[in-house]
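K.L.:
Generate coordinates for the sequence data below:
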Amino acid sequence: MKRSVTLALTAGEPAGIGPELCLQLGLEERQPGIVVVACKHLLQARAGLLGLAVELEDWKPGNRAATAPGRLSVMHIDGLTSTDAGKLDPGNSAYVLETLRIAAQGCLDGVFDGMVTAPVHKGVINDAGIAFSGHTEFLQELCGVERVVMMLATDELRVALVTTHLPLKDVSAAITPERLTQVIRILDVDLRKYFGIEQPVILVAGLNPHAGEGGYLGREELDIIEPTLEKLRREGMTLTGPLPADTLFTPHWLDNADAVLAMYHDQGLPVLKFQGFGRAVNITLGLPIVRTSVDHGTALDLAGSGKADAGSLHTAVRVGEQMAQSATRDRNE
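P.N.:
The predicted structure is shown next:
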């Protein structure tokens, strides 16, 4: 019998589609329990704009989260300066980060079993004078961990990244034995912990075209990647590579693999998003908490139109629930 879990859901950028995705979820019967960490007035305004009949229930720790259709539990957060759909307001930035902080702290304190995040707008937060590079880095700092790993997943494919939001010119210097070792260890451990994979099989992409072609197209594979993989293989990990990125995303390799490790953002994610955009989930590995997110941005042009698709949010909630339950089993064994 599955243990019931409660997930915190942050509504993201107030001007984007996040608030209405949360409301769409509230229209449906659902498990696990969801608590939206957001300004209640924002959700009321968006529900009124779209004509959505969702009853918003004030939630406090110790309460049960609503799961019935037409009801949605909300942990109200103050500090919002505007609720206009499609219109960015830097004044909302501190509020957005506060929702993330409260949800994450609730997970650390055991109030929530995990957190799911709707999209934020990095640009407007930085316009407010707050240095912010993304959810992943924010949660890494808040949780006090040295390294985290971004992994996107569909039902058919998982792609993790060695580097995330770096200019392409800086990627090579960032591929160090230390970083590669940390990332692969986190990936191996969390595939076991959260996905129940006893012996993960991980495909590792090379950095250069044709994985360097024996050094003629770059030496990172020879000097850094392969020696690091060999060291980790001796620890018992099942690692294949470095493989040319233009051929590893084929059935020949993927059919027997549990995850792909790409060296940089646009090496692996275009393939995954082509394969499953709108039903993929963004997962942060290496944290002491469960965190999943949607695979898309704030979609300001769709905000308030009623046309936003909640498919990725459904996936993020479902995977967040599975990870929380798996982590509990792991602790109890």
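
K.L.:
When you work out contacts or count neighbours from here on, use the C-alpha atoms and nothing else.
P.N.:
OK.

K.L.:
in the stretch 201-333 of the chain, which spans are strands?
P.N.:
Here the stretch 201-333 of the chain has its strands, by DSSP state E, counting those that start in this stretch, at 201-205, 238-243, 259-262, 281-285, 291-293.

K.L.:
Could you identify which of these is most buried?
P.N.:
Counting by mean count of other Cα atoms under 10 Å, strand 291-293 has the highest mean neighbour count of those, with a mean of 28.

K.L.:
coming back round to it: can I get the strands of the stretch 201-333 of the chain in JSON lines including distance to Ile184?
P.N.:
Formatted as JSON lines, the strands of the stretch 201-333 of the chain follow (distance: least, Cα to Cα, whole Å):
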{"stretch": "strand 201-205", "distance to Ile184": "9"}
{"stretch": "strand 238-243", "distance to Ile184": "9"}
{"stretch": "strand 259-262", "distance to Ile184": "8"}
{"stretch": "strand 281-285", "distance to Ile184": "11"}
{"stretch": "strand 291-293", "distance to Ile184": "19"}
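
K.L.:
Let's see this one next, to set against the first:
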Amino acid sequence: MSIERKNTSEKPVIGITMGDINGIGPEVIIKALSDNRMLRFMTPVIYGSSRVLTYYRKAMAMEEQNHHQVKAPGQVHDKKINIFNCWEDTPDIQPGIENETGGKYALLALQKAADDLKNGYLDAVVTAPISKNNIQSEEFKFPGHTEFFTQLFQAKDSLMFLVSDTLRVGVVTGHIPLKEVAGQLSKEKIVKKIKLMEQSLKKDFGINKPRIAVLGLNPHAGENGLLGDEENLIIKPAIDECKNKGMIVTGPFPADGFFGKGSFKTYDGVLAMYHDQGLIPFKTMAFENGINFTAGLEGVRTSPDHGTAFSIAGKNQADESSIREAIYLACEIVRNRGMLPEQ
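P.N.:
Next comes the predicted model:
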């Protein structure tokens, strides 16, 4: 599906969902937007509640930050922080507590922002953290944001792509139990993920001839079949097929040595076989400024690479660097895709 842009702004209009109101989402949003220079290159629209923002602004003694309330799509003010109230009632805010209230309001904000993105009123959406547990309902039966947005845009597939200044990591399998990973792998699936990564590196990051590294599944990449045969039977044939189509793809590499020796520095993207194989080294190196990007969709969606952090919610301790970088990346991708009007 294609999106018809409904706004005429020369700056990217970025929707920012509030996430779980009892987590650190509201706090990091307020902190990230406290620098007025952010408004020079983007127009933010926060999806959530002005009452929730007021609560956290008071708690952090940042009451000078003002918001322009938006009552309908297309009413955003280019030079202000906009807020779309996704509910009228006053929720019981309990920082640090994971409960049904947090999941309920996180879903309301996500649904409205997603609709506006799909309908062309937003150029991108940045999602603050949700609890994958308390948001589950009849309306949300997904392991996380990635799967939600993939279905929203009716895409056959997507790529969870973790991005920082020094490393880009995608995963073949995402939010599934580790014991199911090997059974979920196939040559066709790996080829699809490599293609999605290459297309994203070209379209979203402006890299003409991306170099992609593919990790093995087993220790030492199977040690020639001694420690597992998935490399020989599935992963290598997928790499060979992509090479035959002109892609610059190398592997499979043993994951430990690949990251330990710094080999990732010579590649534009790294494809891991499962969630923790890619995300543990990524978060070790880029926890404070890492970004989660859903590649392969018509819509642009990014998020910080951290969770709700209930343990520090409401204590004014959360670092806003990751969500700020997620906003920056969303704007960069919008521009790289040529979505803005020519000036």
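
K.L.:
if we can go back for a sec, out of the strands of the stretch 201-333 of the first structure, which gets nearest to Lys273 of the first structure?
P.N.:
Closest to Lys273 of the first structure of the strands of the stretch 201-333 of the first structure, according to Cα to Cα: strand 281-285, at 10.1 Å.

K.L.:
Span of stretch 105-118 of the first structure from start to end?
P.N.:
Here the two ends of stretch 105-118 of the first structure are set 17 Å apart, with distance taken as Cα to Cα, to the nearest Å.

K.L.:
Likewise for stretch 51-68 of the second structure?
P.N.:
Length of stretch 51-68 of the second structure, first residue to last, Cα to Cα: 13 Å.

K.L.:
cool, and stretch 124-135 of the first structure?
P.N.:
Termini of stretch 124-135 of the first structure sit 14 Å apart (Cα to Cα).

K.L.:
Next, the angle strand 281-285 makes with the longest helix seen in the first structure.
P.N.:
The longest helix of the first structure (DSSP state H) is helix 311-332. Interaxial angle, helix 311-332 of the first structure versus strand 281-285 (axes from the mean of the first three to the mean of the last three Cα atoms, to 10 degrees): 30 degrees.

K.L.:
buried set for helix 311-332 of the first structure?
P.N.:
311-327 (16 or more other Cα atoms under 10 Å).

K.L.:
So what's the gap between that helix and the chain middle?
P.N.:
Its chain's C-alpha centre and that of helix 311-332 of the first structure lie 12 Å apart, by Cα atoms, centre = their mean, to the nearest Å.

K.L.:
Would you mind listing the outside residues contacting it?
P.N.:
The contact list for helix 311-332 of the first structure (Cα atoms under 8 Å, 6 or more residues apart in numbering) reads 2-3, 5, 7, 21, 25, 32, 113-116, 118, 193-196, 277-282, 290-296.

K.L.:
cutoff 6 Å now
P.N.:
For helix 311-332 of the first structure, contacts defined as Cα atoms under 6 Å, 6 or more residues apart in numbering pick out Asp113, Lys193, Tyr194, Gly278, Arg279, Ala280, Val281, Thr292, Ser293, Val294.

K.L.:
Could you tell me which residues make contact with the fifth one?
P.N.:
When contacts are counted by Cα under 6 Å, 6+ apart, Arg279 of the first structure touches Gly311, Ser312.

K.L.:
which residue lines up with it in the second structure?
P.N.:
In the second structure, the residue paired with Arg279 of the first structure is Asn289, using TM-score structural alignment.

K.L.:
How about the first one?
P.N.:
For Asp113 of the first structure, the equivalent position in the second structure is taken to be Asp123, counting by TM-score structural alignment.

K.L.:
looking at it, that match is touching Lys11, isn't it?
P.N.:
No. Here Asp123 of the second structure does not reach Lys11: they are 9.3 Å apart, not a contact under Cα atoms under 6 Å.
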